[in-house]
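**Student:** Whatever this is, show me its structure:
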Amino acid sequence: MSLDSTARKPQDRLAALLAEDLDRVNTLIRERMASRHAPRIPEVTAHLVEAGGKRLRPMLVLAAARLCGYTGAHHLRLAATVEFIHTATLLHDDVVDESRQRRGRPTANLLWDNKSSVLVGDYLFARAFQLMVETGSLEVLDILSNAAATIAEGEVLQLQAARNLATTEETYLQVVRGKTAALFSAATEAGGVIADAPEDVRRALFAYGDALGIAFQIADDLLDFRGDATATGKNVGDDFRERKLTLPIIKAVARADAEERAFWTRVIETGDQRDGDLDHALELMDRHGTLAATRDEAMAWAARAREALGAVPPHEFRDILGEISDYVVARLS
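**Tutor:** Okay, the predicted model is just below:
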C-alpha cells in the first residue's frame, strides 16, 4: 500500500523534517544496491526502490532515533536496512503471488523473471545484514534478524492458510504480525535501541510499531474492496481474484449461511470465479457488515498505536508519529 502525498499529510511533514537524513539514507541505499559483477541487481532493485514509495519504514527508524535524542550516524544504516528487507520481501511476495502490478507499475518478475526477483531479493537480505553488523549493536542485530525470521514465518503461515475457509481471525492476525507489523515494530524499536533509550521507551516504540503495522495491513486489505486504484496501485478486488483470505472475507465466511458458504467455497477454495462474483461478494460483506467491522478493527489498532506513544517523551516527532497512525485509517472513512 502506498501513502499518497500532499504537503498536509503527516508522513510528508515527517519527510520534510528528516530531509537531510533521508538524502543520506538514499545515497547509502544506492551505494549498497550496486554490484560490480551483476548489473541486473541494481536494475531490479532500482525498479522498486525508486518507484515512488514513501520510505515509511526508514522514516520510522529515523524518527524513533531522533525523538530519543540520537546524534550519531548508525540510524542511517538501520533505515537502509529496513528498506532493503522490505524491498526483498516485496520481490519474493510478487513471485509467490504471481503478481503483475506493484505501486501502479509492472512487477520485477514480470519485467525480468522469477529467478531474478528471488535472487536479487536474497542479495538485498544479505546487504541488510551487512548494514546491521556495521552498527556494532548485538541488540539491534537481534531485533532485526528476529524480524526477518518472523516475516518469513508469516509468509509461510499465509501460504498454509491461503484459500482455506477454516482460517480464523486469530490466524489472520498472526500472518499480519509476521508479514507487515514485524518490520514496523523492529524499525521503531531499533531506532530507540541505537539511541540508548530507556527500556520503557523502547517497549513503547515497539508497541507503537506493532499496532501501526497491524492497522496499516488491515486498512490495506479493506481498501482492496473499497479503495481507489490510482491511490493504492492495485485494482479493486485484486485480493478476491487472487483468492486471498483477508479479514473482510474471513468475517463474511464466519457469518455465512449454507448457501453463502457454498459461494465462498466455489470462489475461494475451488477458484471457480465467474462474472458478477466480485459484486456478489461485496453484497454479502455489506449484508453482514464485515467491511464496517474490518474498518472498526483498523481504527482500534490505530488508536492503540497512538496510545503507546504516551510513554515516549514529548517531541515533535512523537506528535507526527501519532498523526501517522490516524492517517493510515483516515482514508477508510
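
**Student:** okay, CA-based contacts and neighbour counts for the rest of this
**Tutor:** Will do.

**Student:** quick one, helices of the stretch 1-150 of the chain?
**Tutor:** Ranges of helices in the stretch 1-150 of the chain, per DSSP state H, counting those that start in this stretch, are 10-17, 19-32, 40-49, 56-67, 74-96, 108-111, 114-134, 138-161.

**Student:** for the stretch 201-333 of the chain, same thing?
**Tutor:** Assigned by DSSP H, counting those that start in this stretch, the stretch 201-333 of the chain shows helices spanning 229-232, 238-241, 247-254, 258-264, 277-288, 290-308, 316-330.

**Student:** In a markdown table, list the ones you listed along with mean neighbour count.
**Tutor:** Converted to a markdown table, the helices of the stretch 201-333 of the chain look like this (neighbours: other Cα atoms under 10 Å):
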| stretch | mean neighbour count |
| --- | --- |
| helix 229-232 | 15 |
| helix 238-241 | 16 |
| helix 247-254 | 23 |
| helix 258-264 | 16 |
| helix 277-288 | 16 |
| helix 290-308 | 21 |
| helix 316-330 | 20 |
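
**Student:** Among those helices, which comes closest to residue 93?
**Tutor:** helix 238-241 (13.4 Å; Cα to Cα).

**Student:** Which strands or helices does that closest one pack on?
**Tutor:** With contacts taken as 3 or more Cα pairs under 8 Å, 6 or more residues apart in numbering; DSSP states H and E, helix 238-241 sits against helix 199-226.

**Student:** The helix it packs on: how far from the chain's middle?
**Tutor:** Offset of helix 199-226 from its chain centre (Cα atoms, centre = their mean, to the nearest Å): 9 Å.

**Student:** tilt between that helix and helix 290-308?
**Tutor:** Calculated by axes from the mean of the first three to the mean of the last three Cα atoms, to 10 degrees, helix 199-226 forms an angle of 160 degrees with helix 290-308.

**Student:** Helix 199-226 packs against which elements?
**Tutor:** helix 169-176, helix 182-194, helix 238-241, helix 247-254, helix 290-308, helix 316-330.

**Student:** hang on, the earlier thing: would you mind finding the most buried of the helices of the stretch 1-150 of the chain?
**Tutor:** Neighbour counts (mean count of other Cα atoms under 10 Å) averaged over each of the helices of the stretch 1-150 of the chain peak at helix 56-67, with a mean of 26.

**Student:** closest to residue 195 out of the helices of the stretch 1-150 of the chain?
**Tutor:** If we rank those by Cα to Cα, the stretch that ends up nearest is helix 56-67, at 5.5 Å.

**Student:** Against which helices or strands is that closest one packed?
**Tutor:** With contacts defined as 3+ Cα pairs under 8 Å, 6+ apart, helix 56-67 has these neighbours: helix 10-17, helix 74-96, helix 182-194, helix 316-330.

**Student:** what's the angle from it to helix 316-330?
**Tutor:** Counting by the same axes, to 10 degrees, helix 56-67 lies at 150 degrees to helix 316-330.

**Student:** before we move on, back to that, got the helices of the stretch 1-150 of the chain as TSV, with distance to residue 298 columns?
**Tutor:** Converted to TSV, the helices of the stretch 1-150 of the chain look like this (distance: least, Cα to Cα, whole Å):
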stretch	distance to residue 298
helix 10-17	18
helix 19-32	29
helix 40-49	27
helix 56-67	18
helix 74-96	22
helix 108-111	30
helix 114-134	30
helix 138-161	19
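
**Student:** I'd like the structure of this one too, to check against the first:
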Amino acid sequence: MGTTKPHERLSDLLASELAQVNRLIAERMASEHAPRIPEVSAHLIDAGGKRLRPMLTLAAARLFGYDGPYHIHLAATVEFIHTATLLHDDVVDQSGQRRGRPTANLLWDNKSSVLVGDYLFARSFQLMVETGSLRVLDILSNASATIAEGEVLQLTASQSLATGESTYLQIVRGKTAALFAAATQSGAVIANAPEADIAALYTYGDALGISFQIVDDVLDYWGSNATGKNIGDDFRERKLTLPVIKAVAKADAEQRAFWARVIEKGDQRPGDLEHALDLLDRHRALDDTRAEALLWADRAKDALQGLPDHELRRVLRDIADFVVERVS
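**Tutor:** A predicted model of the protein is given here:
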C-alpha cells in the first residue's frame, strides 16, 4: 500500500535531495574536539521528526526548476535553526519530553542543551553564507531574530491574563511561523522565482506555520501522539495559549479567578487541569480555536493558487489540510 499522508508523499518526491540534506546535516553537526555536540544534536535530529521545514525549502526550489546545490544548504540551515530553538525551548520550559523521548536537557543537562543549540545556530549561518546569496542570508537571519523575539515575548506575555489574541498571534508568528515562511521564501529566492511567487510562498509558509502552532495548542488539551507531549503540558508550564485566551474572554468572575490562580500565580492543585478542561469545553474554546486553525490553513492554500501547476504544489496544498486534520 502506498503512503497517503502528504508529508510522506512530499518525502518520496524529494527523496534524493533529502538524502543529501541528511548527509550534510551529519557532516556539519560533527565536532572534532567536542563529541557531546553530535551526541546531543543527533538525539533530537534523529528522533523521528518529519523534516517538514527543510522539505518546504526543497519543494519551493523544485517548483521553479532549480538544479543547483544550494537548496540543500538552505534545507539543512532550516533544520539546524529549528533544532537549536527546540534545544533552547526545552531548557526554558523545563520540558522532560520531546517527540515522545526524554529531552536533551533531561538526558544531559541544561548547559549542554544551550551550548549545542548555540553551535547549531552558528553552523546554520555558515551554511547560509556558502550559498553566496545576501538576500537568503537576510531572510534567514531575520527569521532567527524574529524567533528569538517571539520566545522572549512569550516569556512576558503568556502568563498574563491581559494577553489577547493579537499578542498571541504575534508570539506565534515569531516562534513558529517565521521559520516556515523563511523556509518557503528562501527556497523560491535561491531558484530565482518571480517576485510575485516568492511573496506567495512567504504567505503560504506564514499561514501554514500559524495554523500548525494553533493546532499544537489545541492538541495540548485534546491529546494526540502528534506532538510527542503530555496532555496539559502548556497548562503546567502556565502558557496562555489561544484556547485559554478564548476561555478567559468568556469567563465569569469566579472562572477568571481560577485562571489567574493557575496561570498568573502558578498555584496549581490536584484537579485543576480537569477543571480547566471542563471550562474549555463549556465555552467551546477548543472548537473555536480549531476553527481559527482552519481559517489559516485556507489562507495557506489560497496563496498557492497562482504558482506553477506542479505535483509539488498539490502536495503543499494537501499539507495545509493535513495540519488541521490532526484535530478533526
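
**Student:** Drop the TM-score for these two in here.
**Tutor:** Scored by TM-score structural alignment, normalised by the length of structure 2, the superposition of the two chains gives a TM-score of 0.98; 327 aligned residues with a Cα RMSD of 0.8 Å.

**Student:** Determine how far stretch 232-240 of structure 2 lies from the middle of the whole chain.
**Tutor:** That offset, for stretch 232-240 of structure 2, works out to 17 Å (Cα atoms, centre = their mean).

**Student:** what range in structure 1 matches that stretch?
**Tutor:** Under TM-score structural alignment, stretch 232-240 of structure 2 corresponds to residues 237-245 of structure 1.

**Student:** Stretch 302-313 of structure 2 now?
**Tutor:** The aligned range for stretch 302-313 of structure 2 is 307-318, by TM-score structural alignment.

**Student:** do the same with stretch 110-123 of structure 2
**Tutor:** Mapping stretch 110-123 of structure 2 onto structure 1 (TM-score structural alignment) gives residues 114-127.

**Student:** With structure 2 overlaid, report how far the matching stretch is off on average.
**Tutor:** Comparison of stretch 114-127 of structure 1 with structure 2 after fitting gives an average deviation of 0.5 Å (mean Cα distance after the TM-score superposition for structure 1).

**Student:** which residues sit in contact with the residue nearest the centre of structure 2?
**Tutor:** Computing the C-alpha centroid of structure 2 and ranking residues by Cα atoms, centre = their mean puts residue 176 first, at 4.2 Å. Contact partners of residue 176 of structure 2, counting by Cα atoms under 8 Å, 6 or more residues apart in numbering, are 147, 209-210, 213.

**Student:** can you list the residues you listed in JSON lines and add distance to residue 50 of structure 2?
**Tutor:** Below are the contacts of residue 176 of structure 2 laid out as JSON lines (distance: Cα to Cα, whole Å):
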{"residue": "147", "distance to residue 50 of structure 2": "20"}
{"residue": "209", "distance to residue 50 of structure 2": "14"}
{"residue": "210", "distance to residue 50 of structure 2": "18"}
{"residue": "213", "distance to residue 50 of structure 2": "15"}
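
**Student:** Now find how far off-centre the match of stretch 302-313 of structure 2 is within its chain.
**Tutor:** From the chain centre to the centre of stretch 307-318 of structure 1 is a distance of 22 Å (Cα atoms, centre = their mean).

**Student:** end to end, how far does it reach?
**Tutor:** End-to-end span of stretch 307-318 of structure 1 (Cα to Cα, to the nearest Å): 11 Å.

**Student:** what's the distance between the aligned partner of residue 198 of structure 2 in structure 1 and residue 186 of structure 1?
**Tutor:** Residue 198 of structure 2 maps onto residue 202 in structure 1, with residues paired by TM-score structural alignment. The spacing between residue 202 of structure 1 and residue 186 of structure 1, counted by Cα to Cα, is 10 Å.

**Student:** of these two, who's got more company?
**Tutor:** Counting neighbours by other Cα atoms under 10 Å for residue 202 of structure 1 and for residue 186 shows that residue 186 has the greater number, 29 against 23.

**Student:** Counterpart of that one over in structure 2?
**Tutor:** With TM-score structural alignment as the criterion, residue 186 of structure 1 matches residue 182.

**Student:** Just list the residues touching that match, thanks.
**Tutor:** Applying Cα under 8 Å, 6+ apart, we find residue 182 of structure 2 in contact with 139-140, 143, 202, 205.

**Student:** Residue 129 of structure 2 against residue 137, yeah?
**Tutor:** Yes. Under the criterion of Cα atoms under 8 Å, residue 129 of structure 2 makes contact with residue 137 at 6.6 Å.

**Student:** In a markdown table: the contacts of residue 182 of structure 2, plus distance to residue 275 of structure 2.
**Tutor:** A markdown table is the format used below for the contacts of residue 182 of structure 2 (distance: Cα to Cα, whole Å):
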| residue | distance to residue 275 of structure 2 |
| --- | --- |
| 139 | 43 |
| 140 | 42 |
| 143 | 38 |
| 202 | 40 |
| 205 | 36 |
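
**Student:** Please list which of these are preserved in structure 1.
**Tutor:** Cross-checking the contacts of residue 182 of structure 2 against structure 1 gives 139-140, 143, 202, 205 as conserved contacts, using both residues aligned by TM-score structural alignment, their matches' Cα atoms under 8 Å.

**Student:** of the residues you listed, closest to residue 107 of structure 2?
**Tutor:** The nearest one, if we look at those relative to residue 107 of structure 2 and count by Cα to Cα, is residue 143, at 29.1 Å.

**Student:** What is the equivalent residue in structure 1 for the closest one?
**Tutor:** Here residue 143 of structure 2 is matched to residue 147 in structure 1, going by TM-score structural alignment.

**Student:** Over to residue 39 of structure 2?
**Tutor:** Per TM-score structural alignment, residue 39 of structure 2 is aligned with residue 43.

**Student:** how much space between its match and residue 118 of structure 1?
**Tutor:** Relative to residue 118 of structure 1, residue 43 of structure 1 is positioned 14 Å away (Cα to Cα).

**Student:** follow-up on the earlier one: of the contacts of residue 176 of structure 2, which is the nearest to residue 29 of structure 2?
**Tutor:** Of all the contacts of residue 176 of structure 2, residue 29 of structure 2 sits closest to residue 147, with 21.2 Å by Cα to Cα.

**Student:** and the closest one, what is it in contact with?
**Tutor:** By Cα under 8 Å, 6+ apart, the contact list for residue 147 of structure 2 reads 174-176, 178-179.

**Student:** which of these lies closest to residue 33 of structure 2?
**Tutor:** Residue 33 of structure 2 has its nearest neighbour among the contacts of residue 147 of structure 2 in residue 179, at 30.2 Å by Cα to Cα.

**Student:** need the contact list for that closest one.
**Tutor:** Contact partners of residue 179 of structure 2, counting by Cα under 8 Å, 6+ apart, are 53, 78, 82, 140, 143-144, 147, 209.
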